[in-house]
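Peer 1: From the sequence below, what's the structure:
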Amino acid sequence: MKELFYKHDDESFIRKRKDKEELINWTNHLEFIINELNLFLKIEKRLLNKTEVNKTINDLRNQNAIVLKNLYRYDISLNNSIECDTVDCDTFYLSTHEKNRQEYLNFVEKVHLFKMNFYRMILD
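Peer 2: I've put the predicted structure just below:
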């Protein structure tokens, strides 16, 4: 496992590195959700064949694309955060990170709720 932090790293650098690693995890998870939703579409067509479920899955796919696009944009902007040398700049990136975290978590919660409902429909 590669070292993420060293004793000589300052707090700002550690936070930026941590934010970057967290962002990578979020995008990897959303990329996995793309595949998962595609499989749900296939299952829906074979087992349920319900228009409203199909629409929900496609809505989630669209929302996933939007969240993923926003995170990719944020990833690009993180490169500029390395050059921050003021508290205002650090605060801006910190609040942007928290906004993106909340957007990601809200979407993942929607997917979890959908999955639970989907499994219930299959089992009923």
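Peer 1: From here on, just use CA atoms for contacts and neighbour counts.
Peer 2: Fine.
Peer 1: Neighbours of His8, how many?
Peer 2: Other residues lying near His8 total 6 when counted by other C-alpha atoms under 10 Å.
Peer 1: where's it relative to Ser81, distance?
Peer 2: Distance, His8 to Ser81, by C-alpha to C-alpha, to the nearest Å: 19 Å.
Peer 1: One more: Asp88?
Peer 2: From Asp88 across to Ser81, the span is 11 Å (C-alpha to C-alpha).
Peer 1: what about those two, which has more around it?
Peer 2: Per other C-alpha under 10 Å, whichever of Asp88 and Ser81 has more neighbours is Ser81, with 17 against 10.
Peer 1: another one to check against the first:
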Amino acid sequence: MGTLQKEIYNHDSDVDVTHKINTIELENWVNHLKYIKKELNNLIGLCDEDLSHRLDDENVLQKFNKKEVENENLLQALHKYMSSRRDIIECEDTQCDMAYIAEHESYRKSYLYHLDKYRRLKDEFFKTVQGKFTLLNAPSQA
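Peer 2: Coordinates of the predicted model:
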């Protein structure tokens, strides 16, 4: 491939274009998982002991903590994978390129699975807490 530049040129081969698109996609996954990490931290902060008891569901905090660990594990795996992609420039045959492409597909499936499970957990949480929060310092109705 020559280089891991992300700009796509007319003279790039199909394999070069695929590697460049995969690199951009991988960076997006990492950024999204970093955002999810922050979001999970906020959700865990919301699910203190008091809220967990009010929801009659002690597992809410446990589920978010578990998802936080899973998110961190996937984030670390993607960082490691990102580092290994630097060797793409050493590929001299189609078999090597295809190995990288297949590996990327595997990570794509893992990322999408993780994202789906996280979204379902969040939806479940918001469905559970809907209507159970009271606003502090809410304006009194006249």
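Peer 1: Can you calculate the TM-score here?
Peer 2: TM-score of the superposed chains, computed with TM-score structural alignment, normalised by the length of the first structure, equals 0.92; 122 aligned residues with a C-alpha RMSD of 1.5 Å.
Peer 1: What residues does Ile34 of the first structure make contact with?
Peer 2: The contact partners of Ile34 of the first structure, by C-alpha atoms under 8 Å, 6 or more residues apart in numbering, come to 61, 64.
Peer 1: Just tell me what it corresponds to in the second structure.
Peer 2: Correspondence of Ile34 of the first structure to the second structure, assessed by TM-score structural alignment: Lys37.
Peer 1: what's the helix or strand for its match?
Peer 2: Assessed by DSSP states H and E, Lys37 of the second structure sits inside helix 14-46.
Peer 1: on contacts alone, who are the packing partners of the longest helix along the first structure?
Peer 2: Longest helix of the first structure, by residue count under DSSP state H: helix 87-123. Other helices and strands packing on helix 87-123 of the first structure, by 3 or more C-alpha pairs under 8 Å, 6 or more residues apart in numbering; DSSP states H and E, are helix 11-43, helix 51-81.
Peer 1: Kindly reformat these as CSV containing distance to Ser95 of the first structure.
Peer 2: Formatted as CSV, those follow (distance: least, C-alpha to C-alpha, whole Å):
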stretch, distance to Ser95 of the first structure
helix 11-43, 12
helix 51-81, 12
